[in-house]
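[1] model this:
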Amino acid sequence: MRAVQITRLDGPDAVQVVELDEPDANGAVLVDVYAAGVAFPDALLTRGLYQHKPEPPFVPGAEVAGVVRSAPPDAQVSAGDRVAALTLLTGGMAEVVALPAEQVFTLPDAVSLQAGAGLLFNDLTVHFALVQRGRLAAGETVLVHGAAGGIGTSALRLAPALGAQRTIAVVSTPEKADIARAAGATDVVAADGFRDAVRELTSGRGVDIVV
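    Prediction:
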């Protein structure tokens, strides 16, 4: 199978496309990968700057989407299912991956495989931040920095679904403001002077959670 491999730790230029043996199932879910997500940790991994430091050569890729080739009987998915999956940081940028069943999730038909490949890493991070760390409660206001990025747009989508009444997006350009609005931001403010803008928007109250 073809795979993307990091052969040395001097940046993205070290990435190569190589031929590797396909993984064996060995009780895991085998997924034919149609799309793999690319996130900031992948760039850090190419320089050995992420907290997880695999020794090269290694295959990067924390999240994928594809079609199940085979699955053990006790898995929640079966052969032919469209899925999104987490590899837990490495191994995703390959034509086939073998993953524990608990890291593989059925992908709704309304979500494309390309979109599914970029779904879990951001959304699960934001869900953890809002629910576990932020203890988001119904009716609260969430301020989102870097609102046009992956984590930012995920926060703008998930916060209302989890009960937030208002989201305030902080952006640096008009183009990013458009992205934040498209992601559902209630209000958008410029990064320069955002504190005063937020204070005015909230009549001095401030916000409940900052992402």
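[2] From now on I want contacts and neighbour counts done on CA atoms only, so please keep to that.
    Fine.
[3] residue contacts, Leu44?
    Under the criterion of CA atoms under 8 Å, 6 or more residues apart in numbering, the neighbours of Leu44 are 11, 50.
[4] hmm, try it at 7 Å
    The contact partners of Leu44, by CA atoms under 7 Å, 6 or more residues apart in numbering, come to Tyr50.
[5] SS state for it?
    Secondary structure assignment for Leu44 (DSSP: H, G, I helix; E, B strand; the rest coil): helix.
[6] could you measure it against Ala164, distance?
    Relative to Ala164, Leu44 is positioned 32 Å away (CA to CA, to the nearest Å).
[7] Could you pull out the buried residues of the biggest helix by length in the chain?
    For the chain, the helix that runs over the most residues, judged by DSSP state H, is helix 150-161. In terms of neighbour count (16 or more other CA atoms under 10 Å), helix 150-161 has its buried residues at 150-160.
[8] Next, the distance between the ends of stretch 185-194.
    Chord length of stretch 185-194, first to last residue, is 15 Å (CA to CA).
[9] Buried residues in it, which are they?
    Those would be 185-190, 194, for stretch 185-194 by 16+ other CA under 10 Å.
[10] and those residues as TSV, adding distance to Val171 and secondary structure?
    As requested, the buried residues of stretch 185-194 are exported to TSV (distance: CA to CA, whole Å; DSSP: H, G, I helix; E, B strand; the rest coil):
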residue	distance to Val171	secondary structure
Ala185	11	coil
Thr186	13	coil
Asp187	11	strand
Val188	7	strand
Val189	6	strand
Ala190	5	strand
Phe194	9	helix
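[11] which one among those residues gets closest to Asp123?
    Nearest to Asp123 among the buried residues of stretch 185-194: Ala185, at 16.1 Å, using CA to CA.
[12] The closest one contacts Gln165, doesn't it?
    No - Ala185 is not in contact with Gln165 according to CA atoms under 7 Å; the separation is 10.7 Å.
[13] just the helices in this protein please.
    Along the chain, the segments classed as helices by DSSP H run 40-45, 113-116, 120-127, 150-161, 174-182, 194-201.
[14] Out of those, the one nearest Asp74 is which?
    With CA to CA as the criterion, Asp74 lies closest to helix 120-127 of the helices of the chain, at 22.3 Å.
[15] Mind listing what's buried along the closest one?
    So, applying 16+ other CA under 10 Å, buried residues of helix 120-127: 120-123, 126-127.
[16] State the distance from Leu201 to Arg166.
    For Leu201, the distance to Arg166 equals 11 Å [CA to CA].
[17] Here is the second sequence; please produce its structure so I can put it next to the first one:
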Amino acid sequence: MAALLCRRSLPRTWLCRRAGQGCGRHYRAALCAELKQPLAIEEVARRPVRPHEVRVEVHFCGVNFADILVCRGQYQEKPPLPFTPGMEFSGIVLETGADVSSVKEGERVIGLSGFNGMAEEYIADQKTLWRVPEKVSLQEAAVLPVSYGTAISALEHRAHTQPGETVLVTAAAGATGLAVIDVATNVLQAKVIAAAGSDDKCKLAVQRGAQGSVNYSQGSLKEAVRRLVGSRGVDVAIDMVGGEVFLEALRSLAWEGRIVVLGFAGGNIASVPANLLLLKNISAMGLYWGRYQDQDFPLFSRSLSSALQYCQQGRIRPYVGSVFKLEEVNDAFLHVIQRKSTGKETCSGSLWLARCSSEPWNQHWTMAVILLSLFSSPCL
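    Below you'll find the model as predicted:
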């Protein structure tokens, strides 16, 4: 009876693929066949796993700003066409290679895929997978790698944020912005001022834990921050917008304040006025979180392990904005591009409606991130 209950609790896809060699030789994936054009959903042939590799049935995959850039040929990494985007995912282990010891078949995992995650299956090196704790859902887990890995590294490793300090975060309603609010408020016991481009996004940031908010589309960010925290300024600023917003955040820093640059969603890269660094002993630094995977893997791994631990303990609460099916991946991209996105979105593969946008994407990007959900898809 216990075995029967366990079998019933698993996705039908998993049961079908385990049943025999004739099932699951192909899987569906979102393919970028031409840059700056909508993705297509195609069947892809499986390949055998190598000794150190793990085959994962993908349940959720994040849609990050970098996915949109790489599909336009404007990211620093340029995979050859055709390719499948998708940097982060959660799912269940289907098969392990002969030398794999870190995970077992049937275990729930999250992973970093570089680009390849927007597919029903992904073959990963065992070193790029982390087991998901019992109390963390796969949907929550899929939100953690990029946004929470970045937030934890920015706040803890780069800015050394201390309890009671005040943190200013720009693009606060995006996935990374909400993760920064979550970690700073609920783990580090800091106070957060959220800056975003609309009243609705400011409202969401406050609902998620920010003590105050600033709509920087309505006036000077520096002056608004001054009204909230006084002339002393903020201890830490986490900026993802760049341009004038970055400069206003820099000018909002207190004595020995620290600003961490995570990106340039506004499209402009500002020059740092070095005199401001000198006058208040300010530190300006960057964080390219993905580089730690090659440059300092133990630190990279710790940021993900910390995110999973914080979530298991209930100290952080990942936010998912919407759920999209795999075949709606172009709708999900447009949702971000048109600045409708807050937090993470998800895409579901349970129904294959082949509803794709035929229009090329416009240029107006936002830093908010999306998830695709691919579980319970039909066995091929």
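[18] As JSON lines, the buried residues of stretch 185-194 of the first structure with distance to Pro73 of the first structure would be great.
    Shown next, in JSON lines, are these (distance: CA to CA, whole Å):
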{"residue": "Ala185", "distance to Pro73 of the first structure": "43"}
{"residue": "Thr186", "distance to Pro73 of the first structure": "45"}
{"residue": "Asp187", "distance to Pro73 of the first structure": "48"}
{"residue": "Val188", "distance to Pro73 of the first structure": "48"}
{"residue": "Val189", "distance to Pro73 of the first structure": "51"}
{"residue": "Ala190", "distance to Pro73 of the first structure": "52"}
{"residue": "Phe194", "distance to Pro73 of the first structure": "53"}
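[19] Name the nearest of those residues relative to Arg133 of the first structure.
    For these, the residue nearest Arg133 of the first structure by CA to CA is Ala185; the value is 21.1 Å.
[20] which ones are touching the aligned partner of that closest one in the second structure?
    Aligned counterpart of Ala185 of the first structure in the second structure: Ala210 (TM-score structural alignment). By CA under 7 Å, 6+ apart, Ala210 of the second structure lies in contact with 181, 192-194.
[21] would CSV of the helices of the first structure with distance to Asp21 of the first structure be doable?
    Conversion of those to CSV gives the following (distance: least, CA to CA, whole Å):
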stretch, distance to Asp21 of the first structure
helix 40-45, 22
helix 113-116, 24
helix 120-127, 26
helix 150-161, 32
helix 174-182, 41
helix 194-201, 52
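[22] what ranges do the strands span in the stretch 51-200 of the second structure?
    All strands of the stretch 51-200 of the second structure, identified by DSSP state E, counting those that start in this stretch, fall at 53-63, 88-96, 108-112, 121-125, 129-131, 166-169, 191-196.
[23] again, but for the stretch 201-350 of the second structure
    With DSSP E, counting those that start in this stretch as the criterion, the stretch 201-350 of the second structure has strands spanning 212-215, 234-239, 253-261, 283-286, 320-325, 344-346.
[24] For the longest one, grab the matching residue range in the first structure.
    It stands for strand 253-261 of the second structure. The counterpart of strand 253-261 of the second structure in the first structure, using TM-score structural alignment, is absent.
[25] sorry, back to before: closest one to Ile337 of the second structure among the strands of the stretch 51-200 of the second structure?
    Closest among those, using CA to CA: strand 53-63, at 11.5 Å.
[26] relative orientation of the closest one and strand 320-325 in degrees?
    Interaxial angle, strand 53-63 of the second structure versus strand 320-325 (axes from the mean of the first three to the mean of the last three CA atoms, to 10 degrees): 120 degrees.
[27] What lies in contact with strand 53-63 of the second structure?
    The contact list for strand 53-63 of the second structure (CA under 7 Å, 6+ apart) reads 49, 86-97, 100, 117-126, 139, 142-143, 346, 369-375.
[28] so where is it in the first structure?
    Going by TM-score structural alignment: strand 53-63 of the second structure matches residues 28-38.
[29] returning to that earlier point: got a PyMOL select line for the buried ones in the contacts of Ala210 of the second structure?
    Buried residues among the contacts of Ala210 of the second structure (16+ other CA under 10 Å), as a PyMOL selection:
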select buried, resi 181+192+193+194
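[30] List the members of the contacts of Ala210 of the second structure that persist in the first structure.
    Counting by both residues aligned by TM-score structural alignment, their matches' CA atoms under 7 Å, the first structure reproduces these contacts from the contacts of Ala210 of the second structure: 181, 192-194.
[31] State the distance from Leu86 of the first structure to Ala43 of the first structure.
    17 Å.
[32] between these two, which one's more packed in?
    Set Leu86 of the first structure next to Ala43 and count neighbours by other CA atoms under 10 Å: Leu86 wins out with 24 against 15.
[33] Could you pull up the residues touching the more buried one?
    62-64, 103-104.
[34] what do we get in the second structure for it?
    Under the alignment by TM-score structural alignment, Leu86 of the first structure pairs with Leu112 in the second structure.
[35] repeat for Arg195 of the first structure
    Looks like Arg195 of the first structure aligns to Lys222 there (TM-score structural alignment).
[36] Just tell me the aligned range of stretch 146-155 of the first structure in the second structure.
    Aligning stretch 146-155 of the first structure against the second structure (TM-score structural alignment) gives residues 171-180.
[37] and that stretch, how far apart are its ends?
    Start-to-end, stretch 171-180 of the second structure (CA to CA) is 10 Å.
[38] ok so, going back, counting neighbours, which bits of the match of strand 53-63 of the second structure end up buried?
    28-38.
[39] Same check on stretch 201-211 of the first structure?
    For stretch 201-211 of the first structure, by 16+ other CA under 10 Å, it's 206-207, 209, 211.
[40] Return the residue of the second structure aligned against Ser112 of the first structure.
    Using TM-score structural alignment, Ser112 of the first structure lines up with Ser137 in the second structure.
[41] quick one: contacts for its match?
    Applying CA under 7 Å, 6+ apart to Ser137 of the second structure gives no contacts.
[42] Please report the distance of it from Met87 of the second structure.
    Taking CA to CA, one finds Ser137 of the second structure at 19 Å from Met87 of the second structure.
[43] Same check on Ala307 of the second structure?
    Ala307 of the second structure is 17 Å from Met87 of the second structure, by CA to CA.
[44] neighbour-wise, which of the two wins?
    Higher neighbour count among Ala307 of the second structure and Met87: Ala307, with 26 against 21, using other CA under 10 Å.
[45] Quick check: that one touching Leu144?
    Yes - when contacts are counted by CA under 7 Å, Ala307 of the second structure is listed as touching Leu144 (6.4 Å).
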